[in-house]
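Dropping the sequence and predicted coords here.
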Amino acid sequence: MAVQNNGSSKSFVKIPEIKFTKLFINGEFVDSIAGRTFETIDPRTGEIIARIAEGDKEDVDLAVKAARQAFDHGPWPRLPGCERRRIMMKFADLIEENIEELATLDAIDGGKLFGFGMAVDIPSSVETLRYYAGAADKIHGETLKMSRELQAYTLREPIGVVGHITPWNFPSNMFFMKVSPALAAGCTMVVKPAEQTPLSALYYAYLSKLAGIPDGVINVVTGYGPTAGAAICSHMDIDKVSFTGSTEVGRLVMQAAAMSNLKPVSLELGGKSPFMVFDDADVDTATDLALLSTMHNKGELCVAGSRVFVQEGIYDEFVKKLAEKAKTRVVGDPFDPAVRQGPQVDKTQFERVLSYIEHGKREGATLLTGGKPCGERGYYIEPTIFTDVKDDMTIAKEEIFGPVMSLLKFKTIEEVITRANATKYGLAAGIVTNDLNIANTVSRSIRAGVIWINCYFAIDRDCPFGGYKMSGFGKDLGMDALDKYLHVKSVATPIYNSPWL
């Protein structure tokens, strides 16, 4: 396993001073009411980056009060769509101007590859913001053809104050997947970023104010899920919650929303996605895609195609080439341009992944590659591949959220469809084949929200993204995402001389 510079003192970029560590409420950075803070940790080294204000229920109350005032009496929901678009475009421009610092924050806070952040994560976040900025002045209702002597039309109005709870694996992307359509719709909001990765969210809050987004429209409360997150979900003055995270926490979010003001909830939850390789596939392409599906972002992917089903005719060749490629992947400091895989986000996740690897060994799977921590400090794990995996093994059933792949052999199309669907999740699936009939048959048969054929992780701002079954409901991205933040109001009036007068 190639290991390079992980946990070393060598730096490939200058780490910026951490500028924003307080809560952002009503356009100002403020301490938490209780004065508590928590540590955000650099997963490259396990060292403290900064102490961040720890928001609690009282701080959420203040943030919601600011968001409610901004929605009920402020300009944002009342601005012409073209004016919201102009401000959102300026916001996007400011992010581009600060791209290196933002990519650095996500690298030191979440262990994400700096080069990928510069080339993909931050630019795609910017384009998501611009995409919804372009939609802000195109939100229209419909004129209805009624069956009686009535004239009617619909209005699409902002839903109100939104609570966004975002995960730690893609802190910038997830911030804008949620905030952008809500802004375009005219909503105000309280954002709780994951406690593991709060730094970029606070920086985005600062840039939003510079762009001219009015005070109270975007509020950021950093803190923990059981306190700040729970307060958002149960708050009587929040009109909608959008959550991305684990299925277990998603249940709690729904319960809290139902027990409060019955607010609508959208959930993008866990996954255990099947990646299916058929005999006619090009093995080089298939192995590259399999590694992408499981090892990208050090396996911290809700869509990870970590159940890799390979048809028996090419199975042996696939395993050989996959092992060769996995052993060449460089694990190390995410600022090193040669590195393909950085550290897991924190010690808890690091230990969780290692425990799953031990489960695989104990339950009889064969360790093909990896399986160990690497480096002297930090939370680095070797890319790990198991063969001889059975469908009922823990590593084949549960979401690991780390660089661990399970290889499973199959014979027929019917068999792999049945086995692929035998999961409580339904977020994504991958298919590698040159046969159009196979691609069509399998893609229509797999119960998942997104299917990728001869590609993987093909997420795009134009394409709705969300799951089936216990992977949640509601769509992020695409124009479908706007629907989550809009009410439809019907208005009817009688036509002159109608019997309704």
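Ah, there it is.

going forward, measure contacts and count neighbours with C-alpha atoms only.
Noted.

need the strands for the stretch 151-300 of the chain, in chain order.
Under the criterion DSSP state E, counting those that start in this stretch, strands of the stretch 151-300 of the chain are mapped to 161-165, 188-192, 218-220, 240-244, 265-268, 274-277.

got another, please set it beside the one above:
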Amino acid sequence: MLPLLRPRDGSTGDTPIPAVSAAEVSEHARDAERVYASGVWSGLEPRDRAAVLLRLADLMQRDADVLARLECEDAGKPIRECVENDVPGAIESIRWFAEAVDKLTGQTTPAGPGVIALTEREPFGVVAAILPWNYPLAMAAWKIAPALAVGNSLILKPADTTPRSVLHVERLALEAGIPAGVLRVLPGTGAETGAALARDPRIGALSFTGSTRTGRVILAAAAETNLKRVSLEMGGKSPQVIFADALGYGEDLISQAIECAFVTAGQNCTAGSRILVEASVAEEFTRRFVAAARALRVGDPEDPNTDIGPVINGDAARRMLAVIEEARAGGARVLLGGEEVQVIPGGHYVTPTVLDQVPADARILSEELFGPIVTVQTFTTEAEAIALANHTPYGLAASVWSSNIDRALGVARSIRAGVVSINSYSEGDLTSPFGGWGESGFGGVEKSLRAFEQWTREKAIWVQLHR
């Protein structure tokens, strides 16, 4: 049984949620295959599926307050983030992909006279997604909308600590008119429920968002079974590269650098946890950045004035503090934070932390900590900035700040990452693709029309004319 964990106060829910066993996963996959083959959803016209998904978005809007509260309680996310960002973003995703699906087209390819060669994309049938705990609803929407819009039956496994918002969306899907069995949510552990999805031969494609370590396990399981398509969106150790002339952007630079580092208490795969600043302005930038970080309010997630909520659990907090102490022992200077404080009994709160003078071989520079912890390093040349930015096995995101757009664009093109923002912290809107390089993942793109490629396979059709 899965307790309804509430990291904000350490309590559990009144009604535990049964964890789905490996045997039950197989039964659900078999039923999803039957539902797909029946055509009750897959046989609809794209516009008809879109209309149902738009009703789902309307129902999510109706229940936005409920969804925000569930996200806040389960994940410990500040309620303001849930209300202003996560829930509206999830609703927008459902609407965007619903409205885009009937815009997809195949193509004809150049062939000789007497031949028609064309391509089309078709759904896999049964597909699955394994979700992270830090953005349960937003990540669910990124999977639900394109996967269902093209006609698949989708199985979702939420993280064991954050299942309730996704379970609520499953109920809303039925209310919207999505046939039973087309979208099913299977709560459970990664070791059993998630592993069973990775190994099930009926599942044609699987999307995973989470740690690199777990992604490797999923990839191996798929390779050992039916070679299902696997899309991985995993960790990051993203740089924020700040040139001296960027200080002219004033408070916009500081506020966005703060958001990049500390949104969701740093429990964000694109968090800019490595700040690389030109040496000539490092002292000024660091002073202003530390002052802004010190002003962040660590508090109860249900308080709309809270900026920083708890980290996900005590083990995560202890791991973060151990790495900070290791860096300090190696000669790093802790400019701010570096400690756990008690805000609500049972919650685990790591204060916003900033370090500089970090030894080049320190783990804190290379290991994804998934917490409110930032390091500051300096550079003197553009080449040095690029080398520092690329000194990581990850390649998910980066930010580059400079009023010289030629330089900013040149550096952005030289950074090995799937998403690079210039003079902002941004992952782009729904029209812009999102995906990582290296140990941050591969195999699929979230958002944009490219996202449909995760959930469909291409077929070439060769027609020989006899006349």
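Arrived safely. Keep in mind it's a predicted model, so treat the numbers as computed, not measured.

export the strands of the stretch 151-300 of the first structure to JSON lines and tack on distance to residue 54 of the first structure and mean neighbour count?
Rendered in JSON lines, the data for the strands of the stretch 151-300 of the first structure read as follows (distance: least, CA to CA, whole Å; neighbours: other CA atoms under 10 Å):
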{"stretch": "strand 161-165", "distance to residue 54 of the first structure": "15", "mean neighbour count": "29"}
{"stretch": "strand 188-192", "distance to residue 54 of the first structure": "11", "mean neighbour count": "29"}
{"stretch": "strand 218-220", "distance to residue 54 of the first structure": "11", "mean neighbour count": "29"}
{"stretch": "strand 240-244", "distance to residue 54 of the first structure": "20", "mean neighbour count": "25"}
{"stretch": "strand 265-268", "distance to residue 54 of the first structure": "24", "mean neighbour count": "24"}
{"stretch": "strand 274-277", "distance to residue 54 of the first structure": "38", "mean neighbour count": "30"}
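
Go through those strands and name the closest to residue 57 of the first structure.
strand 188-192 (12.0 Å; CA to CA).

so where is that closest one in the second structure?
Under the alignment (TM-score structural alignment), strand 188-192 of the first structure falls on residues 153-157 in the second structure.

Adding distance to residue 406 of the first structure, write the strands of the stretch 151-300 of the first structure out as CSV.
Below are the strands of the stretch 151-300 of the first structure laid out as CSV (distance: least, CA to CA, whole Å):
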stretch, distance to residue 406 of the first structure
strand 161-165, 30
strand 188-192, 33
strand 218-220, 38
strand 240-244, 25
strand 265-268, 23
strand 274-277, 10
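
closest to residue 138 of the first structure out of these?
Using CA to CA, the nearest of the strands of the stretch 151-300 of the first structure to residue 138 of the first structure is strand 188-192, at 18.7 Å.

what's the mean gap between the closest one and the aligned bit of the second structure?
Its matched residues in the second structure lie on average 0.7 Å from strand 188-192 of the first structure after superposition (mean CA distance after the TM-score superposition for the first structure).

for that strand, packing partners?
helix 57-72, strand 161-165, helix 171-185, strand 218-220 (3 or more CA pairs under 8 Å, 6 or more residues apart in numbering; DSSP states H and E).
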